[in-house]
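K.L.:
Any chance you can model this:
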Amino acid sequence: MPKFGLVMKGIPVRNMGTPRAATPADSFAVRSLSELTGGEEMRQEAHRHNFFYLLITARGAGEHIIDFTAYPVGNYTLFFMRPGQVHQLRLEADSTGYMIQFERQFYFLQEKGFEHLLQKAASVNYYPLQEGLFREVYTLVTAVFEEAAHGREGYREVILAHLSILFARLIRQAAVRYEGSGNLYIQQRMQEFEALLEKYAPFNKPVAAYAAMMHLSIYQLNAIVKQMQGKTASQVISDYVVLEAKRRLLCTGETVARIATALGFEDASYFIRFFKRHTGIAPEAFRRKCR
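P.N.:
Sure thing, here's the model as predicted:
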């Protein structure tokens, strides 16, 4: 079998059927992988979503490429994608599990704290789980599938409750990656910085802007990021800007000059140098190579 590589050709944006879902039911979907694959290998070429996406595999093999990072699909794995991320997927024929899709509006009537759970859980794309924890997760997801299938009174509230528990479980699991990296305060501030990056990195804001939004000094923010990731805040910001540049280069037909302006660069030539310094290749060359 040929290697499954990242191929980008006019990457489409997928939605959940309508530009703006008319009812809560239109903004949520869950399907079994056996139904999706139909007993055959499933391949999805590169695309991006305007909704949240979870892939849960009880048994599986293949490869999942999310924002240019390749992850193995295996037993007891969960993938969580945010709107706007680019991904490409190959699933072997005998893979089992579930796929969940939902728009942010599905949670508009949920209590305020739920959005925070969603944001934190979705900040991690790849969750390789131990069998015990996976069984807990799978029980929750199976309950979500059954509630959606029957559609009895109050099913939406029950689904939200199960998803809330699921997200809390994932957040606890994600916290393992921070063990030994600092206390709870440091972890929380790093997560706050990452959330701001998701929102503002496409505008290429300086470190001082993020520090101000977090009510920290530049020195304090750098110390937090250095402790958690071994990089400066400026380096992490640059990583996010490069990622957004790659998305735009491959998902749109915008000129390099227009992308540079959209990302906050006053001079396209500076953007080209910035991109090449961080990737080793010029923007247009990157676009041609991946297309």
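
K.L.:
from here on, contacts and neighbour counts on C-alpha atoms
P.N.:
OK.

K.L.:
hey, where'd the strands end up in the protein?
P.N.:
Counting by DSSP state E, the chain has these strands, from start to end: 13-14, 28-32, 42-49, 52-59, 62-66, 69-73, 77-81, 86-91, 96-102, 126-128.

K.L.:
Reformat these as JSON lines; add distance to residue 170.
P.N.:
Formatted as JSON lines, those follow (distance: least, C-alpha to C-alpha, whole Å):
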{"stretch": "strand 13-14", "distance to residue 170": "25"}
{"stretch": "strand 28-32", "distance to residue 170": "18"}
{"stretch": "strand 42-49", "distance to residue 170": "21"}
{"stretch": "strand 52-59", "distance to residue 170": "12"}
{"stretch": "strand 62-66", "distance to residue 170": "18"}
{"stretch": "strand 69-73", "distance to residue 170": "18"}
{"stretch": "strand 77-81", "distance to residue 170": "9"}
{"stretch": "strand 86-91", "distance to residue 170": "21"}
{"stretch": "strand 96-102", "distance to residue 170": "15"}
{"stretch": "strand 126-128", "distance to residue 170": "8"}
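
K.L.:
Those into CSV, with extra columns for mean neighbour count and distance to residue 156?
P.N.:
Formatted as CSV, the strands of the chain follow (neighbours: other C-alpha atoms under 10 Å; distance: least, C-alpha to C-alpha, whole Å):
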stretch, mean neighbour count, distance to residue 156
strand 13-14, 15, 23
strand 28-32, 19, 9
strand 42-49, 18, 22
strand 52-59, 21, 17
strand 62-66, 21, 29
strand 69-73, 17, 29
strand 77-81, 22, 20
strand 86-91, 21, 28
strand 96-102, 21, 12
strand 126-128, 18, 25
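
K.L.:
And those strands: which comes nearest residue 256?
P.N.:
strand 86-91 (19.2 Å; C-alpha to C-alpha).

K.L.:
from the chain's centre, how far out does the closest one sit?
P.N.:
Remark: strand 86-91 is offset 13 Å from the chain centroid, using C-alpha atoms, centre = their mean, to the nearest Å.

K.L.:
And stretch 107-122, by the same measure?
P.N.:
Chain-centre distance of stretch 107-122: 15 Å, with C-alpha atoms, centre = their mean.

K.L.:
quick one more, to check against the first:
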Amino acid sequence: MRGTGPVKQPIQRYYLYGDQHSDVDLDFLHVEPIRDRSGAHDWIIRPHAHPDHVQILFIAQGGGWLRVEDREFDIPTPSLMVIPSAMVHEIRFEPGTDGHVITAAVGYVNFVAHGDSRLVDAVMYPGTYALSGTDVWAEGVRDAFDWMHREFVWSAPGRKPAIIAQMLRILVALLRLRSENAARSQQAGADRDYALFSRYRELLEQNFRTEKGMEYYAASLGVTPPRLNAACKAKAGRTASEMLHERLVIEAKRYLLYTEMTVAEIGHDIGFDDPAYFSRFFSRRAGEAPGAYRMSARKQRSGG
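P.N.:
The predicted structure follows:
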């Protein structure tokens, strides 16, 4: 745990870290270099929250870590950080960290998003988003923050729409980063499903004659039966049990078609001690009794 431990004092709630105000309107927006406030506090931002305000940070150089409620995030470079409103958070920056921080009222974000809920959602979840290796252009993000800060500290014609334009660029960048992260997570999940599915098929091939319980297969693979079923359904469209039953029926059909073994012998060979139970099992899944299948399959094979 890298945090400062249990907070013994009441959680401070600031509009800007270290400033107490109560009359900030819904259009409230503030932009400043990270060093202005964090550097003055030895690069340590202690646990606090911003009521009704979100923070978006661009980290150009440096790094550190962020803790929001009970979650911790490393801060890569370059990256964007999101701290949603009312969430208790603390930050430990590396000394000399460079970048900008935007503090914006939720109402201002809604105004800039102009009814696009995806843009609002982009600042509703805490996290850090590395820019390297993504489709989001890091220099474009840097430019948006730099431009917003320049507009914020001076007054010129078109200042407000210029700030809105840069805020919109930043929200779109966050939306795209979140989408890319979601796609990577989905792909990673798909890859994990495939790996588990492949291991299950190998284990099934080795043990389908002797092991009929999903608990055995799941335990051997180090997962729960529901997790195994989820992977099989994702990659094969069938549960793990259905795959086992299909493999048993395929093996039984091979024996019925290519050997003279009795139905009871075939059932015993693939793990059914009760011939009657094996016949019922086969009939339910093949649509006909073992003997009937043997006759029809051999007739079809001989061209009769």
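
K.L.:
For residue 195 of the first structure, find the nearest of the strands of the first structure.
P.N.:
Of these, nearest to residue 195 of the first structure by C-alpha to C-alpha is strand 77-81, at 14.1 Å.

K.L.:
Mean per-residue distance, that closest one versus the second structure.
P.N.:
Its aligned residues in the second structure lie a mean 1.3 Å from strand 77-81 of the first structure after superposition (mean C-alpha distance after the TM-score superposition for the first structure).

K.L.:
now that strand, how far from the centre of its chain.
P.N.:
The answer for strand 77-81 of the first structure is 8 Å, by C-alpha atoms, centre = their mean.

K.L.:
just stretch 190-207 of the second structure next, same as before
P.N.:
Using C-alpha atoms, centre = their mean, the offset of stretch 190-207 of the second structure from its chain centre is 22 Å.

K.L.:
same question, stretch 154-165 of the first structure
P.N.:
Relative to the centre of its chain, stretch 154-165 of the first structure is centred 22 Å away, using C-alpha atoms, centre = their mean.

K.L.:
Residue 157 of the first structure pairs with which position in the second structure?
P.N.:
Matched across to the second structure, residue 157 of the first structure falls on residue 161, judged by TM-score structural alignment.

K.L.:
Oops, could you answer that again for residue 175 of the first structure instead?
P.N.:
That one, residue 175 of the first structure, aligns with residue 179 by TM-score structural alignment.

K.L.:
repeat for residue 56 of the first structure
P.N.:
Counting by TM-score structural alignment, residue 56 of the first structure corresponds to residue 58 in the second structure.

K.L.:
Could you find the closest non-adjacent residue to its match?
P.N.:
residue 80 (4.7 Å; C-alpha to C-alpha, 6 or more residues apart in numbering).

K.L.:
Contact partners for the aligned partner of that neighbour in the first structure?
P.N.:
Counting by TM-score structural alignment, residue 80 of the second structure lines up with residue 78 in the first structure. Residues in contact with residue 78 of the first structure (C-alpha atoms under 8 Å, 6 or more residues apart in numbering) are 54, 55, 56, 57, 126, 127, 128, 129.

K.L.:
same thing but at 7 Å, please
P.N.:
For residue 78 of the first structure, the contact set (C-alpha atoms under 7 Å, 6 or more residues apart in numbering) comprises 54, 55, 56, 57, 126, 127, 128.

K.L.:
Excluding chain neighbours, what is closest to the fourth one?
P.N.:
Closest residue to residue 57 of the first structure in three dimensions, ignoring its sequence neighbours and counting by C-alpha to C-alpha, 6+ apart: residue 97, at 4.4 Å.

K.L.:
What's the separation between that neighbour and residue 122 of the first structure?
P.N.:
19 Å (C-alpha to C-alpha, to the nearest Å).

K.L.:
residue in the second structure matching residue 117 of the first structure?
P.N.:
Alignment note (TM-score structural alignment): residue 117 of the first structure maps to residue 119 of the second structure.

K.L.:
Can you give me the neighbour number for that match?
P.N.:
Residues lying near residue 119 of the second structure (other C-alpha atoms under 10 Å) number 22.

K.L.:
Correct me if wrong: it contacts residue 173.
P.N.:
No. Look at residue 119 of the second structure against residue 173 with C-alpha atoms under 7 Å: they stay out of range, at 9.4 Å.

K.L.:
Count the neighbours of the match of residue 157 of the first structure for me.
P.N.:
Neighbours around residue 161 of the second structure, by other C-alpha under 10 Å: 12.

K.L.:
and if you look at residue 247 of the first structure?
P.N.:
19.

K.L.:
Apart from its neighbours in sequence, what residue is nearest it?
P.N.:
With sequence-adjacent residues excluded and distances taken as C-alpha to C-alpha, 6+ apart, residue 247 of the first structure is closest to residue 86, at 7.2 Å.

K.L.:
Now do the helices in the second structure.
P.N.:
Using DSSP state H, the helices found in the second structure span residues 34-38, 106-113, 117-121, 138-153, 159-207, 214-221, 225-236, 240-258, 263-269, 275-286, 290-301.
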